[in-house]
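Q: I would like the atomic coordinates for the input below:
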Amino acid sequence: MSVEMKADRITSWHANPSKPEFQLPEGAVDAHCHVFGPMAQFPFSPTAKYIPEDAGPDELFALRDHLGFSRNVIVQASCHGTDNRAMLDAIAKSDGMARGVAVVDPDISDSELRQLHEGGVRGIRFNFLKRLVDNAPKDKFLEVASRLPRGWHVVIYFEADILEEMKDFIGNIPVPIVIDHMGRPDVSQGPGGKEMKAFRKLLDSRSDIWTKVSCPDRLDAAGPPYLNFVASVRPLVEDYPERVLWGTDWPHPNMQSVRPDDGALVDIIPQLAVTNELQRRLLVDNPMALYWDEH
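A: All right, here's what the predicted structure looks like:
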């Protein structure tokens, strides 16, 4: 059965996001966003668990400008599988203002990895969410991680309930690591909760583990104004200021029942990073170091 016939297409983003009141620092980077299609040019994977409406580079860069960001890090979405063409196309259209994180077949050749580097990719993503991927072979992931171009890192997406079983795998990755959305802890437990404590222990295990303090819309079941998220995450930003990143997560895969307001998400940033210095580290210095090290 074709992808087009498998499921109705999903719209998961806010049609008219508000203009944030918070003025982002000059050079701010949206360090976690995606592009979908357009499907006519870049078909979705036959194994995709969801089929979104098109959300291409024109829409992404318009949102970037509306919110006040300067740059984007485009993360390959699971619906495109290991076909990174849509992400690479968006980078190519960004005039140097976007970088990418790819999803690759672990058997990818070294020459193909170099081609991705030339296209603006600076990392690969390992997804362990069972509802999104069918297979996550840790041994093969470690092998490809050992062959990454210089300066690349690994992005890992998992949920808090498998953190303990992920520790050995994470400890054996031979390059810097970025954890998506803090491993999705239960923020209702507060900053001293079991899952946040476990995540802090992981950060303390290696000095080269970074994390994205993003997605209150996914992690805070209480909803706006995301007070549980703010209370749990602000101490993390203050205690690990040199290893935190932030992103919109636009176009918010599989959030069709909520459709977060991206302007409102930006306005949470000064509640997480409460000083100008912390804001600059979170939004400029840290992502630039990972993705535009030539600057």
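Q: CA atoms for contacts and neighbours, from now on please.
A: Fine.
Q: where is the longest strand in this structure?
A: strand 121-127 (DSSP state E).
Q: which SSE is immediately downstream of that strand?
A: Proceeding C-terminally, strand 121-127 gives way to helix 138-145 as the next helix or strand, assigned by DSSP states H and E.
Q: what helices and strands are in contact with that following helix?
A: Applying 3 or more C-alpha pairs under 8 Å, 6 or more residues apart in numbering; DSSP states H and E, we find helix 138-145 packed against no helix or strand.
Q: got the contact list for it?
A: With C-alpha atoms under 8 Å, 6 or more residues apart in numbering as the test, helix 138-145 has contacts from 106-108, 126, 154, 169, 172-175.
Q: now show me the structure for the sequence below, then we'll compare the two:
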Amino acid sequence: MDPDYLPFHPAPKTPDFKVPAGAVDAHCHVFGPADTFPYSPKRKYTPCDAPKEKLFALRDHLGFSRNVIVQASCHGTDNAALVDALETAGDLARGVAVISPDVSDEDLRAMDAAGVRAVRFNFVKRLVDATPKEVFLGIAERIAKLGWHIVVYFEAPDLEELIPFLESLPVPIVVDHMGRPDVSKGVDHPDFQRFVDLLARNENIWTKVSCPERLTIAGPPYDDVIPFARHLVEAFPDRVLWGTDWPHPNMKSHVPDDGQLVDVIPRIAPSAALQQALLIDNPMRLYWPDET
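A: Modelled structure (predicted):
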């Protein structure tokens, strides 16, 4: 583990907010264990081990029913840990993989059978090396045949340049962490409004209203992030998702308490109807469509 990397909270609180039955944690990860699932030699950071057993115990502790497990950059395009967790969870988890352009059709079919339903395109320069957009477009065309979608991760200053590419993708898109706005600028700043406008004109684009612990300047209880997430939940109630981001990779400011993160939910989705959409209806429609 990197010396400045903070491990996940050892004993998160029991949330005051009780999530509705069937709720989905739609953004979380598994790391390692490294002696079984080694980290990529090209990784930009080395996390602590955060195996599937810890994730599923957290799911139960927080009151969630299902997980969407996202491949993180420290494992590169080796999705073995992700697939192993999906096969263990069965129908209680779905996955978002990271794949190389030369992945075989056989491997794609195997990942689909395990529960992968999306691929992730990462544009955060401090986490990954740049990939030509033509490569991503080729991948998008292949996964479209499987009925998968695309999860994209970028930071707010890069959005303007990415918009033509995003609007060219042939499948639904889910943007991680609200496009990582600079919360010091406020909801009405043109940078965040550019993201809002993108969602308003393109019903193919969804967003996760997650990761206040990464976006905050003030720290817990994340008062400075609440207005951004609530604005998106209320403006696009049928295209928002929520997740813990456990085990909070590459955090260096503070150790988030996942129970405290759950208590943010009623502040960004204040009605039962909005909570139902955010935590159940939307993720089920995207990741478990056969059950909706």
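Q: just want the angle from the longest strand of structure 1 to helix 138-145.
A: On the basis of axes from the mean of the first three to the mean of the last three C-alpha atoms, to 10 degrees, strand 121-127 of structure 1 is oriented at 180 degrees to helix 138-145.
Q: so strand 121-127 of structure 1 corresponds to what in structure 2?
A: Strand 121-127 of structure 1 lines up with residues 116-122 of structure 2 when matched by TM-score structural alignment.
Q: which strand or helix spans Arg285 of structure 2?
A: Assigned by DSSP H and E, Arg285 of structure 2 belongs to helix 282-287.
Q: corresponding residues in structure 1 for that helix?
A: Going by TM-score structural alignment, helix 282-287 of structure 2 sits over residues 286-291 in structure 1.
Q: same check, this time on stretch 208-220 of structure 2
A: Counting by TM-score structural alignment, stretch 208-220 of structure 2 sits on residues 212-224 of structure 1.
Q: same check, this time on stretch 178-191 of structure 2
A: Under TM-score structural alignment, the match for stretch 178-191 of structure 2 is residues 182-195.
Q: so what touches the matching stretch?
A: Applying C-alpha under 8 Å, 6+ apart, the contact partners of stretch 182-195 of structure 1 are 157-160, 163, 196-197, 199, 211-213, 219-221, 228-229, 231-233, 235.
Q: what ranges do the helices span in structure 2?
A: 52-62, 80-89, 105-114, 133-144, 159-168, 190-201, 212-215, 226-235, 258-262, 265-268, 272-276, 282-287 (DSSP state H).
Q: would you mark the buried spots in the third one?
A: When you say that, I think you mean helix 105-114 of structure 2. Using 16 or more other C-alpha atoms under 10 Å as the test for burial, helix 105-114 of structure 2 gives 108, 111-112, 114.
Q: what's it in contact with?
A: Contacts for helix 105-114 of structure 2 (C-alpha under 8 Å, 6+ apart): 83, 86-87, 90, 146.
Q: ChimeraX command for the buried members of the residues you listed?
A: Buried subset of those, written as a ChimeraX selection, criterion 16+ other C-alpha under 10 Å:
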select :83,86,87
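Q: grab the nearest non-local neighbour of the residue mapped onto Ile163 of structure 2 from structure 1.
A: Ile163 of structure 2 maps onto Lys167 in structure 1, with residues paired by TM-score structural alignment. Once flanking residues are discounted, Lys167 of structure 1 sits nearest to Leu202: 7.6 Å by C-alpha to C-alpha, 6 or more residues apart in numbering.
Q: adding distance to Pro15 of structure 2, write the helices of structure 2 out as JSON lines.
A: As requested, the helices of structure 2 are exported to JSON lines (distance: least, C-alpha to C-alpha, whole Å):
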{"stretch": "helix 52-62", "distance to Pro15 of structure 2": "7"}
{"stretch": "helix 80-89", "distance to Pro15 of structure 2": "23"}
{"stretch": "helix 105-114", "distance to Pro15 of structure 2": "31"}
{"stretch": "helix 133-144", "distance to Pro15 of structure 2": "37"}
{"stretch": "helix 159-168", "distance to Pro15 of structure 2": "34"}
{"stretch": "helix 190-201", "distance to Pro15 of structure 2": "30"}
{"stretch": "helix 212-215", "distance to Pro15 of structure 2": "16"}
{"stretch": "helix 226-235", "distance to Pro15 of structure 2": "17"}
{"stretch": "helix 258-262", "distance to Pro15 of structure 2": "5"}
{"stretch": "helix 265-268", "distance to Pro15 of structure 2": "10"}
{"stretch": "helix 272-276", "distance to Pro15 of structure 2": "15"}
{"stretch": "helix 282-287", "distance to Pro15 of structure 2": "21"}
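Q: looking for the alignment partner of Val73 of structure 1 in structure 2.
A: Using TM-score structural alignment, Val73 of structure 1 sits opposite Val68 in structure 2.
Q: hmm, that match is touching Ala93, no?
A: Yes. If you go by C-alpha atoms under 8 Å, Val68 of structure 2 and Ala93 touch, sitting 5.5 Å apart.
Q: contacts only, for Leu62 of structure 2.
A: Counting by C-alpha under 8 Å, 6+ apart, Leu62 of structure 2 has contacts 14-15, 258-259, 262.
Q: and it, how far from Ile265 of structure 2?
A: 12 Å (C-alpha to C-alpha, to the nearest Å).
Q: before we move on, back to that, can you name the residues that contact the match of Val73 of structure 1?
A: Shown in contact with Val68 of structure 2 (C-alpha under 8 Å, 6+ apart): 24-28, 93-96.
Q: now do the buried residues in the match of helix 282-287 of structure 2.
A: Buried residues in stretch 286-291 of structure 1 (16+ other C-alpha under 10 Å): 286-288, 290-291.
Q: now do stretch 171-184 of structure 2
A: 171-183.
Q: likewise for stretch 121-140 of structure 2?
A: Of the residues in stretch 121-140 of structure 2, those buried (16+ other C-alpha under 10 Å) are 121-123, 136-137, 139-140.
Q: now do the end-to-end distance for that stretch.
A: 10 Å.
Q: middle-most residue in structure 1, spatially?
A: Closest to where the C-alpha atoms of structure 1 average out (C-alpha atoms, centre = their mean) is His32, at 3.6 Å.
Q: look up how far Glu118 of structure 1 lies from the nearest residue to Ala289 of structure 1 once chain neighbours are set aside.
A: Excluding the flanking residues, the one nearest Ala289 of structure 1 by C-alpha to C-alpha, 6+ apart is His295, at 8.0 Å. Separation of His295 of structure 1 from Glu118 of structure 1 (C-alpha to C-alpha) stands at 16 Å.
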